[in-house]
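[1] Prediction below, plus the sequence it came from.
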Amino acid sequence: MADHYLADEGELVIEGQSTLQQPYCRQKLFYIDTQRHFFGGQRLRQIITTYALAYDDFDQSQLTALLAAEHLSTKSYYQRLSKGQQMLFQILLALASHVPYIILDEPFDGLDIIVRERIVAYMVEEVAEHGVSFLISSHNLDELDGLCDQVLFLQHHELVADYDLESLRATARKFQLVFADKHIPAVVKEHGQLIKVYGRVLEVYFADYTPTIETALQQKQPLMMAVQPLTITDVFRVKLGDRQAVWGGV
C-alpha cells in the first residue's frame, strides 16, 4: 500500500483514483516502516525537511509546536530516541503532513501505558477534528478496544472477516454462565460459541442474541448469567479460534 514493495497483482485506489495512473494521489497516504526506514542516523530536523518536501500541505509550524509540547528537540538523532519517543515523533510527523489516511504498523508495541495514552489522545483528536482515518495493523488486539470502529481479520494473507463493531455489538452478546449441572443446555450449543471455560464458568458468545434465546436461557435457571463487554479479542477467537478444542475442554 505504501509502495515500498512492487505489488504482484491488483491496484491501490484512493478516493476513486488509482495510484498506478495517478501516483500523485499517494500524498493522501502516510506510512513509516518502523523496521526498515532510511533516517535512523538523521537528526529530527533533517527528517522533517524531507517530509516537508514530500507533502504539499505539510505544516512545519504545527510540528514545531507539537514537538515542543513533547519536549523533543529537532537536534536529536532519531536512533537515540527511546522507542516511545520514536513512535511519538512518527505520529506528530503524520499529523503535520495533513493527510486523510495514516497507516500504523504495531504502533503500541513495547510502549509504556503513559506514552500509549498520549499517542491515542493525538489520534482521537485528529479523527474528531479533521476526520482523519487510521489503518492500524496489530497482533495485540486488546490495545485496539475502544479505538477502532471497524475490524478486518487476515489469515494466511487472505481477508477472512470484516466487522463494523457498532453493528456487531448491537446484535451480539457475551455472557458468563454457570448452570446447576455439568450438562451444557441445547440453547447454548445451538446458538452460542464458547470462548473460554473457567472451572464451571462458561464464557459464551451469541452472534444474534434474540428475546427467544434470552427466554430459553432463563428457563434453564442459570446460577449465574452475567453480561460481559464484547472485545475485539473475543470476536477474533469466535471467528478464527478452534471451536471444537474449546468445547472439548468442557
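    Perfect, I can see it now. Numbering: from 1, shown residues only.
[2] from here on, contacts and neighbour counts on C-alpha atoms
    OK.
[3] How much space separates the residue located most distally from the centre of the chain from residue 141?
    Ranked by distance from the centre of the chain (C-alpha atoms, centre = their mean), the top residue is residue 181, with 39.5 Å. To residue 141, residue 181 is 34 Å away according to C-alpha to C-alpha, to the nearest Å.
[4] for residue 211, same thing?
    Computed as C-alpha to C-alpha, the residue 211 to residue 141 distance reads 30 Å.
[5] Quick check on the two: which one has the bigger neighbour count.
    Taking neighbours as other C-alpha atoms under 10 Å, residue 211 and residue 141 compare with residue 141 leading, 14 against 9.
[6] Nearest residue to that one in space, please, no chain neighbours.
    Of all residues not flanking residue 141 in the chain, residue 233 sits nearest, at 5.6 Å (C-alpha to C-alpha, 6 or more residues apart in numbering).
[7] Counting by contacts, list what the helix or strand containing that neighbour packs against.
    Using DSSP states H and E, residue 233 falls within helix 232-240. Contact analysis of helix 232-240 by 3 or more C-alpha pairs under 8 Å, 6 or more residues apart in numbering; DSSP states H and E lists strand 192-198 as its packing neighbours.
[8] The helix or strand that the strand it packs on is followed by vs strand 192-198, what angle?
    Sequence order places strand 201-206 as the next helix or strand after strand 192-198, per DSSP H and E. On the basis of axes from the mean of the first three to the mean of the last three C-alpha atoms, to 10 degrees, strand 201-206 is oriented at 160 degrees to strand 192-198.
[9] Comparison target, given below:
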Amino acid sequence: MKVEHLSKEIDQRLIIDDISFELKRGEIVGLIGRNGEGKTTLFRLLANHYNKTAGNVFINEENIDRHRDLYSQLFYIDSQYHSLNGMSPLQISKMYQELYPMFEADRFKNLVVRNELPLTKTYRTYSKGMQGLLQIILAICTNANYILLDEPLDGLDFYVKKQALQLLLSEVADHQKTLLISSHNLEELEYIIDRALIIKAGRLVKDYHLDEVKEAVKKVQMIFPNNELPSFVTEHAMIIERRGKVSVGIFAELTDEILKEISKYQPILFEELPISLEDVVASQVLDEAELNKSQQGGTSNE
C-alpha cells in the first residue's frame, strides 16, 4: 500500500499535512505520536471514513478511490464511531460477510468460542478488553491484507493481551498480512513492530526501521566538570533526563569525530546505556522544554 501526499483540513485547520509512506506485505508498523497529533484522523482517511482534502492511497498500484472494491483489502474499526454496539458476534459476522467477500464466518465463530467471548451477548455489554479481542478476531477473519489497529491492546489484561498478540503475529507470519498499529504503550510496540512512523502536528517527522535506528542512535549518561554541559554536547544530543549531576542524552549519531571533540571537555562520566523505543520517540517527538515538563508529570508519551 502506498500513501501519497495525504492531507486533511477540518474547520480550516490542517490536521494531516502532506503525509506519504508505503506499507509492505508482512510488515508490522507502529504509528506513534501523542494525543492530538493526527493518528486517528490518519486511520480514518486511510479507511475512507473521512474525505481526503488532498492526496491518494494505492493498493497494488491502483487508486482505491477509483477501484473501491480495494477497500475490502483494508480493515479498520473506529473506536468512537461504529455500528457494533447493539449487535452480537453472530450478527456482526453476518454484516461483515457482506462487506468482505473473503470473510471466514466459521473461523470467526470458532475463535470467538475458543476465546470465551459470549456469542449471543451484544458488543455493548462486553468489557473494553473483550471488545478489543473481538475486534482483533474480526480483523483477521476479514482476510484483509492491511489491518489498521488504533490502540487495540488498550484495556486488555495480561492473559487476553497475550492471546491477542499471538493471533496477530500468527496472521502476519502465516498469511503475510500487514499491520499498522498505534499504542500508548511503547514498550509493547517495541517487541512487535519492524518499523516506526512518528507523527507530530499532523506531519510524518520520521519513518525508520527499529534495527537501523538502534544501531545508529546512542543513549549516553554523562557528567562534566562543574556540572555544566558543553554547548557542543547540547548541539548534538537531545537531553532527555537530568538526575543531579548526571545528564542523559540521545545522540542521533556518535561518530569518532564527535567523541574526539567531547573528550576535549574531559567528561567525568560518559557511558552508553541501552536504548528503548520510548527514548528514540522522546528525542524525535518532544522538544527539550516538553521533555522537562513530562519529567515533572505534565505530559505523557503516546
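    Nice, thanks for sending it over. Quick caveat, the model's predicted, so the values are computed rather than measured.
[10] TM-score for the pair, please.
    Remark: TM-score between the superposed chains equals 0.87 [TM-score structural alignment, normalised by the length of the first structure]; 247 aligned residues with a C-alpha RMSD of 2.4 Å.
[11] tell me the strands in the stretch 101-250 of the second structure, going along the chain?
    146-150, 178-182, 195-200, 203-209, 218-223, 237-243, 246-251 (DSSP state E, counting those that start in this stretch).
[12] Tabulate these (a markdown table), appending mean neighbour count and distance to residue 269 of the second structure.
    Formatted as a markdown table, these follow (neighbours: other C-alpha atoms under 10 Å; distance: least, C-alpha to C-alpha, whole Å):
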| stretch | mean neighbour count | distance to residue 269 of the second structure |
| --- | --- | --- |
| strand 146-150 | 24 | 41 |
| strand 178-182 | 24 | 37 |
| strand 195-200 | 22 | 31 |
| strand 203-209 | 16 | 30 |
| strand 218-223 | 20 | 5 |
| strand 237-243 | 18 | 13 |
| strand 246-251 | 22 | 8 |
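[13] Serialize those strands to JSON lines and add fields for distance to residue 51 of the second structure.
    Formatted as JSON lines, the strands of the stretch 101-250 of the second structure follow (distance: least, C-alpha to C-alpha, whole Å):
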{"stretch": "strand 146-150", "distance to residue 51 of the second structure": "17"}
{"stretch": "strand 178-182", "distance to residue 51 of the second structure": "20"}
{"stretch": "strand 195-200", "distance to residue 51 of the second structure": "20"}
{"stretch": "strand 203-209", "distance to residue 51 of the second structure": "18"}
{"stretch": "strand 218-223", "distance to residue 51 of the second structure": "41"}
{"stretch": "strand 237-243", "distance to residue 51 of the second structure": "38"}
{"stretch": "strand 246-251", "distance to residue 51 of the second structure": "39"}
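[14] Nearest to residue 168 of the second structure among the ones you listed would be which one?
    Closest to residue 168 of the second structure of the strands of the stretch 101-250 of the second structure is strand 178-182 (C-alpha to C-alpha; 8.4 Å).
[15] now for the closest one, which elements pack on it?
    By 3+ C-alpha pairs under 8 Å, 6+ apart, strand 178-182 of the second structure packs against strand 28-32, strand 146-150.
[16] whereabouts in the first structure does the last one align?
    Read it as strand 146-150 of the second structure. Counting by TM-score structural alignment, strand 146-150 of the second structure falls onto residues 101-105 of the first structure.
[17] same thing with the first one?
    On the first structure, no counterpart of strand 28-32 of the second structure exists by TM-score structural alignment.
[18] quick one, the next helix or strand after that strand and strand 146-150 angle?
    Counting by DSSP H and E, the next helix or strand C-terminal to strand 28-32 of the second structure is helix 39-46. Inter-element angle recorded for helix 39-46 of the second structure and strand 146-150: 150 degrees (by the same axes, to 10 degrees).
[19] so helix 39-46 of the second structure versus strand 203-209, what angle?
    In terms of direction (the same axes, to 10 degrees), helix 39-46 of the second structure departs from strand 203-209 by 90 degrees.
[20] what distance separates helix 39-46 of the second structure from the centre of its chain?
    When distances are taken as C-alpha atoms, centre = their mean, to the nearest Å, helix 39-46 of the second structure is centred 12 Å away from the chain's centroid.
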